[in-house]
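Peer 1: Pasted the sequence and its predicted model underneath.
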Amino acid sequence: MSAVHGLTDEQVALVKALRDFCRRECGTREQRDALTRGGREAHSEAVYAKLAEAGYLGISLPEQYGGAGGDLMDQCLLHEELYRGLAPVHAIGGTHTVAGIYKRYGTEAQKKEVLGLIAGGAPMAISISEPEAGSDAANIACRAVRRGDDFVLDGQKTWCSAAQHATGILLVARTARASGRHQGLSMFFVPANAPGLEIRPIETMGGPLVNDLYFTDVVVPASALVGEEGQGWRQLMAGLNGERLVAAAESLGMAQRTFDDLLEYVKVRKQFGRPIGSFQALRHRIVDLAIEIEAARALHYSTVRRLQAAEEPEEVLVRLTSMTKVKVTETAKRTAIEGVQLMGGYGYAVEYGMEKHLRDAVAPTIYAGTNEIQREVISSSYGLR
């Protein structure tokens, strides 16, 4: 594995340990059903707690805050393997996005508190989108008004992943009306049980993965402000490269697991007296999927290393992370679509799990910036405006 993908011996050991963890804790359909109410939930507190106990949730956090001091590649490998292993830990993506923002912009006291909570197993969520501010995130209207030593929050947020499981929510709200649409935004940490906050799950084809949030006179202290007042947009943009790559890592894990399940199926399913994987029409399509997944992995790992080295202009890195997000998420979706098709009627059957792979693979092409928006970012980096 290290020779093929350029991983260090420590990273190879990490991958092996994570695969063992997933096999042990959620390796069978019966285990996953027991952990997720028969597949109705995407997050298991029990599995998440075991990840924290093993030290995995703090893998990329500094050691002084309870972490392991790892890097972005370690974090991406963690997400890739957990999604490959079908671990029900839906809250981990938002949690590590919040962690990244605190690492950059939190005060020492905030880092000790929040990063310590994250390493110890407390899920977090980040809330940006609103009914009129999705891809147009600069149109945020949720308000934060200073009142003495506090801020009072009012407004609605939507599509907030895993908020129903979170200990706290990092909120992007408007603190001022400014001449620039991207100005006047700030970040606040809001406890999930804060008076005046209502969290209402949204039913989706993947289950209750996301939530509407309603803030009605929610009071937080001024110390809940993360970073500088009015600089929320800049702070948010600074973390997008890493967020895109973590989202891509999850899709890479999805793609590999979908491929593995499909390959196993076509080797044992027989028609016309032979395994269906022996027919050229199918085996060539499966080979094409394998090629696409390897290409996606090579792009992803290369981009992670280039971002870590940070020796290239920011515009190039933004282009690469957007390209990676598009390539990997669309590879995962294509793999799942082909999996359903090649399995025929069984691809639609809940029993076989391929239809869930498809439902899961669609969402990453939308969140962390839709792939349509990513293509706009990429085209702008080439001067095509």
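Peer 2: Arrived safely. Keep in mind the model is a prediction, meaning the values are calculated, not measured.

Peer 1: use CA for all of it now, contacts and neighbours both
Peer 2: OK.

Peer 1: Please identify the helix or strand for the residue nearest the centre of the chain.
Peer 2: In the chain, the residue lying closest to the centroid (Cα atoms, centre = their mean) is G93, at 3.6 Å. Using DSSP states H and E, G93 maps to helix 92-105.

Peer 1: same deal with V172?
Peer 2: Judged by DSSP H and E, V172 forms part of strand 168-174.

Peer 1: chain center to whichever helix or strand comes after that strand: distance?
Peer 2: Remark: after strand 168-174, the chain's next helix or strand is strand 185-191, criterion DSSP H and E. On the basis of Cα atoms, centre = their mean, to the nearest Å, strand 185-191 sits 20 Å off its chain's mean C-alpha point.

Peer 1: quick one: strand 185-191 to strand 168-174, angle?
Peer 2: Per axes from the mean of the first three to the mean of the last three Cα atoms, to 10 degrees, the angle that strand 185-191 makes with strand 168-174 is 150 degrees.

Peer 1: any idea how far the helix or strand just after strand 185-191 is from the chain center?
Peer 2: Going down the chain from strand 185-191, the next helix or strand is strand 197-204, by DSSP H and E. Chain-centre distance of strand 197-204: 19 Å, with Cα atoms, centre = their mean.

Peer 1: quick one: contacts of strand 197-204?
Peer 2: 159, 163-164, 208-216, 218 (Cα atoms under 8 Å, 6 or more residues apart in numbering).

Peer 1: residues of that strand that come out buried?
Peer 2: Buried residues in strand 197-204, counted by 16 or more other Cα atoms under 10 Å: L197, E198, I199, R200, P201, I202.

Peer 1: ok, so of these, who is nearest A248?
Peer 2: Of all the buried residues of strand 197-204, I202 has the smallest distance to A248: 23.7 Å, by Cα to Cα.

Peer 1: the strands in the stretch 201-350 of the chain, which residues?
Peer 2: Assigned by DSSP state E, counting those that start in this stretch, the stretch 201-350 of the chain shows strands spanning 207-221, 225-226, 270-271, 274-275.

Peer 1: Quick check: the gap between V12 and S179.
Peer 2: V12 sits 50 Å away from S179, going by Cα to Cα, to the nearest Å.

Peer 1: Which residue of the two possesses the greater neighbour count?
Peer 2: Under the criterion of other Cα atoms under 10 Å, the comparison of V12 against S179 puts V12 first, with 16 against 8.

Peer 1: can I assume that one is in contact with S2?
Peer 2: Yes. Using Cα atoms under 8 Å, V12 is in contact with S2, at 6.3 Å.

Peer 1: With distance to A298 and mean neighbour count added, can I get the strands of the stretch 201-350 of the chain in CSV?
Peer 2: Formatted as CSV, the strands of the stretch 201-350 of the chain follow (distance: least, Cα to Cα, whole Å; neighbours: other Cα atoms under 10 Å):
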stretch, distance to A298, mean neighbour count
strand 207-221, 29, 19
strand 225-226, 35, 23
strand 270-271, 34, 12
strand 274-275, 31, 13
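
Peer 1: take the one below as the second:
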Amino acid sequence: MDLSLSDEQVMLRDTLTRYLAQSFAFDPHRPRDAKALWQALGRDLGVLGAALPAEAGGLGGGAVETMVIADALGEALAPVPYIETAVIAAGLLRRASGERAGALLPQLADGSVRAVLAAGEADSRQALEAVSTIARQSGNGWTLDGEKVVVAGAPGADWLLVTARTAGSARDVRRVSLFLVPADAVGLSRHDYALIDGLPASDLTFTAVTVPADALLGEEGSALPLLEQARDEGIAALCAEAAGLARKMLNDTVAYTKEREQFGQPLASFQALQHRMVDMFIAAEQATSAAYLAALHVEGPAAQRSRAVAAAKATVSDAVRFVGQNAVQLHGGMGMTDELAVGHYFRRATAIEQQFGATDHHAKRYAALMRQELAI
């Protein structure tokens, strides 16, 4: 299996990494303009459309390009909804097709418009089929009623891709549909807040929100396979972001222990701490390998894709927690303050550990998928 990047992918990685380091380097004492960064990623660098086809305003790349971008954004701790908009929402729109989706994709690619998926509900956890939001046909359109929770990236989004049930019970795998809803729709209320990592999210309430007939993306009741694929693509990108985070926390910790002295000598000279940092290095490499595993299989058959992504996320969740906790510990009390970058990276790593399901969830998912394969 070839794990090397092509010349074009190396150029993409180097260009984005250099740009982020020069123009949007993380500084705990100086806030960054997330809106300007988003526009630069779309308009100036074209990375928001890297995985989209050329006819949609993209660069015609795929999962590896997405991995490269997410890794670089993770290393820079970029405060942008890349996975929510450029990976998940764009992937859903590309596969759902239709006139409205086709018109929206170029705007996502250039960064002029944002869209995010609103799928999670209070008791759904990671079950995409657990949808209580109802969509009823009304005149020439649809009327939506229900609630969505912890919608990452919703503050600042222009469009919401909302899952709703057109028939069946709350956990029926059939009859789940996807609707394109403007973020300022009448009857839509939003409660915004910051997550543990400081990134924005919202709880949404839909009260008789009406949308036209063409707001239905794809065929009625057939959205679940599209949602599962988009979620796996988002998890694969999240694994790559985590790999970038882990590498940055490791490098910062090594640099800190070379400078910080105790008993008249650098912390890095103590053998016990050297062993600890070697363990961190191994965990960071495991995260990187897991990100490659997910990226190389995410465009494959559904069963193969799901197994690879589940294995990768379980590995990454453990690895990023181990690296983050040890990075904070080796920095001492300063590691948990806002004065050092490591504290901010650790909070993002903690969020990633739980996002889209933690280790236990994906270990169980992998086991269930393997049982299904062996039963065939």
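Peer 2: Sure thing, it's come through. Please read these numbers as outputs of a predicted model, since none were measured by experiment.

Peer 1: before we move on, the earlier item: indicate which one of the strands of the stretch 201-350 of the first structure is closest to L78 of the first structure.
Peer 2: strand 207-221 (20.4 Å).

Peer 1: Next, the mean deviation of that closest one compared to the second structure.
Peer 2: By mean Cα distance after the TM-score superposition for the first structure, the fitted strand 207-221 of the first structure averages 1.4 Å away from its aligned residues in the second structure.

Peer 1: The lengthiest helix in the second structure: which residues count as buried?
Peer 2: The longest helix of the second structure (DSSP state H) is helix 224-259. By neighbour count on 16+ other Cα under 10 Å, the buried set for helix 224-259 of the second structure is 224, 226-250, 252-254, 256-257.

Peer 1: What's I126 of the first structure aligned with over in the second structure?
Peer 2: By TM-score structural alignment, I126 of the first structure lines up with L117 in the second structure.

Peer 1: Quick check: chain neighbours aside, which residue is closest to that match?
Peer 2: Excluding the flanking residues, the one nearest L117 of the second structure by Cα to Cα, 6 or more residues apart in numbering is L161, at 4.6 Å.

Peer 1: Which stretch of the first structure lines up against stretch 349-357 of the second structure?
Peer 2: Counting by TM-score structural alignment, stretch 349-357 of the second structure corresponds to 361-369 in the first structure.

Peer 1: looking at the first structure, which residue lies furthest from center?
Peer 2: Going by Cα atoms, centre = their mean, the residue of the first structure most distant from its centre is G273, 43.0 Å out.

Peer 1: Going by secondary structure, E147 of the second structure is in what exactly?
Peer 2: Counting by DSSP H and E, E147 of the second structure is part of strand 141-152.

Peer 1: what does that strand rub up against?
Peer 2: 81, 84, 116-122, 132-137, 164, 199-214.

Peer 1: if you set the cut-off to 7 Å instead, what comes out?
Peer 2: 118-122, 132-137, 200-213 (Cα atoms under 7 Å, 6 or more residues apart in numbering).

Peer 1: Provide the aligned range in the first structure for that strand.
Peer 2: Going by TM-score structural alignment, strand 141-152 of the second structure sits over residues 150-161 in the first structure.

Peer 1: Just give me the match in the first structure for T315 of the second structure.
Peer 2: By TM-score structural alignment, T315 of the second structure lines up with K327.

Peer 1: ok, residues contacting stretch 72-82 of the first structure?
Peer 2: Contact partners of stretch 72-82 of the first structure, identified using Cα under 7 Å, 6+ apart, comprise 11, 15, 18-19, 22, 59-60, 246, 249-250, 252-253, 304.

Peer 1: The helix holding G93 of the first structure packs against which elements?
Peer 2: With contacts defined as 3 or more Cα pairs under 7 Å, 6 or more residues apart in numbering; DSSP states H and E, helix 92-105 of the first structure has these neighbours: strand 124-127.

Peer 1: helices and strands around the strand it packs on, which ones?
Peer 2: Other helices and strands packing on strand 124-127 of the first structure, by 3+ Cα pairs under 7 Å, 6+ apart, are helix 92-105, strand 150-161, strand 168-174.

Peer 1: Take the ones you listed and write them to TSV, including distance to L115 of the first structure.
Peer 2: What follows is these, written out as TSV (distance: least, Cα to Cα, whole Å):
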stretch	distance to L115 of the first structure
helix 92-105	6
strand 150-161	19
strand 168-174	12
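
Peer 1: still on that earlier bit, so which of the strands of the stretch 201-350 of the first structure is nearest E314 of the first structure?
Peer 2: strand 225-226 (23.6 Å).

Peer 1: List the neighbours of that closest one that are in contact with it.
Peer 2: Y105, G106, M187, F188, F189.

Peer 1: likewise stretch 34-50 of the second structure?
Peer 2: Residues outside stretch 34-50 of the second structure that contact it (Cα under 7 Å, 6+ apart) are G57, G58, L59, G60, G61, E65, P79, V80, A86, A109, D110, G111.

Peer 1: Distance from the chain centre to that stretch, please.
Peer 2: 16 Å.

Peer 1: For that stretch, what is the spacing between the initial and final residues?
Peer 2: Length of stretch 34-50 of the second structure, first residue to last, Cα to Cα: 19 Å.

Peer 1: What is the equivalent residue in the second structure for A349 of the first structure?
Peer 2: Checking TM-score structural alignment: A349 of the first structure goes with T337.

Peer 1: With N241 of the first structure instead?
Peer 2: With TM-score structural alignment as the criterion, N241 of the first structure matches D232.

Peer 1: Distance-wise, check that match relative to E285 of the second structure.
Peer 2: Taken as Cα to Cα, the span from D232 of the second structure to E285 of the second structure is 21 Å.

Peer 1: and the gap between the counterpart of the residue farthest from the centre of the first structure in the second structure and A272 of the second structure?
Peer 2: G273 of the first structure maps onto G264 in the second structure, with residues paired by TM-score structural alignment. According to Cα to Cα, G264 of the second structure and A272 of the second structure sit 17 Å apart.

Peer 1: How about L73 of the second structure?
Peer 2: With distances taken as Cα to Cα, L73 of the second structure is found 32 Å from A272 of the second structure.

Peer 1: quick one, which of these two is more surrounded?
Peer 2: Using other Cα under 10 Å, the more surrounded residue of L73 of the second structure and A272 is L73, with 22 against 11.
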